[in-house]
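J.: this one's sequence-less:
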């Protein structure tokens, strides 16, 4: 299936205004995706630590204090402090509920009194003087306060939270605390129609311009600060980056087209003197590209972002999780960007400006005119200071006006390698955190932890051409979406914290101890895990010292370094009866490896109905002597260009030994009746027995015949096999089958003949029936007329009881009201009534009064 949306270049009245062509071609058939996770850990297999309080929901805000080993959790109307080493250990709690007055006022505005009109904690940020800065929706009246960590109590200052916290708990938002100043991206009004990027400070408060070119229905996902290097030759300032998805202004479409954005403001920005007063003078935004050119997939919605800041002097890297809302194709991708590439766009890229076409339509095109100096939107640097501009307050109005009219960059930020790091199918990613670990081979690997809307966590690795998902971890039951992720970087105490609507989960970075053998530990190819030959266990390299260099870690998957690679696997013996079935168990945890069965030095080919493969084994039917032997179950996985095979289990099948002779269960006799079987059937048929007696006798004979057939037969019979035992069983099976067929056929013939004999089958059996009954007097039926009693009740006869005793008996009347009591349904004639034509009575003259069935007795 192919979906294609094309934006063609247009010209308007000779103006050289070209709209950038955007082609979104979704070719699912040609797309290549990262394979499924190698291993899936379910809740019953691993020991995760859960935190949940009955009656409390929406655990969507997390803050970690690594110095105090405390995790702060913001939920609905409550703030918790738990141990970061064990989240089940609750240290403190404070409730922050709305008043009844605010709850009722919110309900009068059309909001839900039970859900929306409560206080959802949305901001928890560190603040000086051992306190936290917290904000909540507070029944659509956002409020901020200070939480004193000494006694874990709110100070009750109740500052106005507009611009710092959303009104609606369902609205998107983001915030970050930088040197005691809160940077936030949210909505500024009750309706959510005024988006804002705001800086709250006691000295100066700055915000974005309320205009479509600045922010057009954004959905904020992340904000963070990137510090300038200490010895920065350009004298640059610290920068705060915002990531969001907004409706495009530069592209026309038949519906709203969403575009992922990155925006930047300078920490030292103080606003303008006359132009852009109390507004950002350094606000610029650009488009984030996450496009796979190999299969023409474009991801236009950013779901979450994480900025990896290594402890060394290497450059920070931006990781983003993207999705596509075009045709709802169900794809997600992870793209990585260098911060230097972002800065090149803002510092050297072209701007876009609006132009009116046909006095009505506004088009955004590249600005090719002269750019004023200092460069609009740039932070204060050595070049600006050389021009006697020390801060934004003394910037020229020409520069400030240009920034106000041109906040959008024409150049886009492209990902590393011009393609996504990962492309995942049939999964919606929600959050991402990234850790960098140095493996035993000396290389550093970026490990991505990506959560989904199904309550799972994918652990993926991206290194050069090595793109794979190491494992999948089920964090929450009932397919709950992960709302927030947090990574602990403390040495020796590193965990992942995930929040959802029902609770918080603490999980380790790796499950090395789950791999019981060296082969499994190496094939996991997890940079966190290595095999310890002395302890004979798989250990975490960040928790185990490698001073002696005895740890074994081969991310290439080479298992030849394992000391137990040549050990024999476990085996199972199966002793079965001939003709029976057997199930051979063989299961593996890896989802990317294939199971291969080998039998007698060759690969076993599954042919139905003999073999039936299962997910956890193999079923073999009708076991014979040819099926005996050793079955090897192995797993094969392709690592690079090499196939690695691992023997999982061995099964041995043998046939149960049976006695060479079998005694009959009847009396010992070698004589058998020479009377043909059809003669016996005829005797049963002609005998005066009921059908039940015939069938009983037949089945008794059948039982006897079966017992007689248990006497062994020579091996040269037609159904014989190689050995005497198998020949005896096969001959018995064939004889029994033939006998059963003859038995049921004979019973069918008996039933047909019997029914013909009794006259139950018409037409074809009439001749046979007549032939059997020829010359025999017909016996009157012995059944009673079912209407006899009814007729006697309906018609009362006035005739003498013995009037027609010696005459032919006339059939009873049918009960119709037109029939006479003494007649047979016809009108009486003269001779019947004993009256001659001349009116004289006959010798047996009897006068009868006629009375009908419906007579009322008159």
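T.: Nice, I can see it. Model, not experiment: these values are computed from the prediction.
J.: use CA for all of it now, contacts and neighbours both
T.: Noted.
J.: and the residue positioned nearest the centre of the chain, what does it touch?
T.: Averaging the C-alpha coordinates of the chain gives a centre point, and the residue nearest to it by Cα atoms, centre = their mean is residue 454 (7.2 Å). Applying Cα atoms under 8 Å, 6 or more residues apart in numbering, one finds that residue 454 lies in contact with 479, 480, 481, 482.
J.: Please verify my assumption that the second one contacts residue 498.
T.: What it means is residue 480. No. Shown here, residue 480 and residue 498 do not form a contact pair, counting by Cα atoms under 8 Å, at 11.2 Å.
J.: let's bring in a second one:
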């Protein structure tokens, strides 16, 4: 824990609010899907890395994928099919110049594609780091070919120099808004609009203080606005807090916004934003004493509703290793807009200790309101553009861009909290269930190459599944999905993956389908399968909020597997796990089994040691899972165990087939021990023959204590003989690790 001043601790108290009715923090995915079980389309080209920029061109049925020194046009329905590609490589001179400036020639001095945006004329605007000298160009797709137009533009302020540096950009009405660093050292961060009038932020720590940019989004706030307000561009980032007096640098999460029609000031703030305002964002997570840091956002809007009903979903991770909890919080756009439009400002106040303390500004606020867009009220006063704003308003916002009030999430708590893998990216899709109710499904990428599929059911955090998209594990650097194909696309350093939003086939029974509580899936009683709602015309069984599996019809009788084994042998009866939330229970002839020296009950099966005649019978493995309504039990494996007798003529299974495959059999262990004993006898006979070991009658001391000079037994050989003898006295298989799994 880093030491903080009392003022800083006091400031953080709201962040550490106790979530009285929060769900358990350690939210466990119901199912874990390994990489080899994922039906994914994959794309990777040898020698090319960093597949971290994507542009969906649904009008062309293409996924444009930006990587290191290459852009690919992939089939939107199957990204393993490449339609076209174009290389954008640095020259030897550019690479040498980059290397001479102290950068790694194989890591830094390449051209990493960082910006891909669609233009209004259907061309694409593309920018790359270009060996620490960023450049931009125009790209077109025609006749199955990708073409760079070679109209190189200066990329400084649009694209980062450093490929490892966080950045963000968005194209609005053919104008590029970008948040990155404008210099080689990365010490001059800016939020910039490139055209029609180039405009940017001030180089002041009160505006941007060592920021890490995350994402940007446009909001059409002029739509049906009675006040005649302007559209906004929102920027999400984290930075070192200027308002907290701390011994160590404290990072906080921010949201800033600017007006689309901002042209800068006439004298003050020339070619600078006059509408730049920022506020702190909180995502209070239990156990955390320091604010979590924003990593990615997703803007969700219902096209049939007003922009005020839009929401930002954001993922947060801990700072300074104070916790291992990642979280998802959601924010109403209307609440964010209200803070900027009506909230109080913070102002810097010098104190005796030479610190600058930030407190709430309580003086008179100039008119027009600092940071506000040009609206009807301003137009009535003769102010039709930002160039007409008075210097008093501009000087105020130049000195005080920070709002006093912080942005709180919906419900004042996270929608999802997960312990373990760090969240990296998020997208959200809305799905209508069988009863017509709408749900927001969150797809969250992690730094271990997995993707979580989760829903918050009226305050209950529920992770449907965790899917291993990339193997070996690589952080997911970008997530996109297409409503046209109902497919999700992910990118990492080593490749791209595509999977469907719905994966209903992973549920093999009605109970499994209902307990999965997946908005995309339901049980079809006609075909007796778990199917996607989008592909069925019939009424499907679902119970998303409660997981009421009693709605399911009676399951088909389970056909037992016949097993016959020898008395005295060991065996394992396998039991497949249907859910991480389920426990297992074993029964023999409808009587519950309890663990003992001969019966070991594991999550994946039952181990039976030293089988006797009384162990025959019908064994049944039950999966027991609790939902919000009840505890449900279903049979997942059943065996009829028969104890073989001499001359029975039956096929004998001392171990399950899987055990024989993965581990040594009892017969194999017997053979190994026999070979070791014979080898030891031969070795002893050879030593007797050579005279290295005297006859036993000449041994005068016990336990090998006689010296070598007296011809006594070598202690090492003696101990080896003792171990071999001990091994012969023990059972052939004495522990779990001696049998197959």
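T.: Alright, I've got the coordinates. Please read these numbers as outputs of a predicted model, since none were measured by experiment.
J.: What would you report as the TM-score here?
T.: Superposed pair, TM-score by TM-score structural alignment, normalised by the length of structure 2: 0.83. Supporting alignment: 650 aligned residues with a Cα RMSD of 2.6 Å.
J.: Residue 172 of structure 1 pairs with which position in structure 2?
T.: The criterion is TM-score structural alignment: under it, residue 172 of structure 1 has residue 166 as its aligned partner in structure 2.
J.: What's the local residue count around the nearest residue to residue 589 of structure 2 once chain neighbours are set aside?
T.: Sequence neighbours aside, residue 618 is the residue nearest to residue 589 of structure 2 in space, at 5.2 Å (criterion: Cα to Cα, 6 or more residues apart in numbering). Number of residues near residue 618 of structure 2 (other Cα atoms under 10 Å) recorded here: 19.
J.: Can you show me the helices along the stretch 201-350 of structure 1?
T.: Taking DSSP state H, counting those that start in this stretch as the test, the helices found in the stretch 201-350 of structure 1 are 339-348.
J.: ok, now how distant is residue 133 of structure 1 from residue 244 of structure 1?
T.: To residue 244 of structure 1, residue 133 of structure 1 is 23 Å away according to Cα to Cα, to the nearest Å.
J.: ditto for residue 273 of structure 1
T.: Noted for residue 273 of structure 1: a distance of 29 Å to residue 244 of structure 1, by Cα to Cα.
J.: Of the two, which one has the most company?
T.: Set residue 273 of structure 1 next to residue 244 and count neighbours by other Cα under 10 Å: residue 244 wins out with 27 against 16.
J.: quick one, what contacts residue 649 of structure 1?
T.: Listed by Cα under 8 Å, 6+ apart, the contact set of residue 649 of structure 1 reads 569, 570, 571, 572, 586, 632, 633, 634.
J.: ditto for residue 64 of structure 2
T.: Going by Cα under 8 Å, 6+ apart, residue 64 of structure 2 touches 54, 55, 56, 57, 71, 72, 73, 74.
J.: Trace residue 614 of structure 1 over to structure 2, please.
T.: Across the two structures, residue 614 of structure 1 finds its equivalent in residue 602 of structure 2, going by TM-score structural alignment.
J.: With residue 80 of structure 1 instead?
T.: The criterion is TM-score structural alignment: under it, residue 80 of structure 1 has residue 72 as its aligned partner in structure 2.
J.: which helices and strands does the biggest helix by length in structure 2 pack with?
T.: The helix of greatest length in structure 2, counted in residues with DSSP state H as the criterion, is given as helix 666-690. Contacts defined by 3 or more Cα pairs under 8 Å, 6 or more residues apart in numbering; DSSP states H and E place helix 666-690 of structure 2 against helix 715-729.
J.: and the helix it packs on, which stretch of structure 1?
T.: The counterpart of helix 715-729 of structure 2 in structure 1, using TM-score structural alignment, is absent.
J.: tell me which residues in that helix are buried?
T.: Judged by neighbour count (16 or more other Cα atoms under 10 Å), helix 715-729 of structure 2 contains these buried residues: residue 721.
J.: Please apply the same query to stretch 461-475 of structure 2.
T.: Across stretch 461-475 of structure 2, burial judged by 16+ other Cα under 10 Å covers 461-470, 473-475.
J.: Could you dump those into CSV and include secondary structure and distance to residue 405 of structure 2?
T.: What follows is the buried residues of stretch 461-475 of structure 2, written out as CSV (DSSP: H, G, I helix; E, B strand; the rest coil; distance: Cα to Cα, whole Å):
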residue, secondary structure, distance to residue 405 of structure 2
461, strand, 28
462, strand, 31
463, strand, 32
464, strand, 36
465, strand, 37
466, strand, 36
467, strand, 39
468, strand, 40
469, coil, 40
470, coil, 41
473, coil, 40
474, coil, 38
475, coil, 34
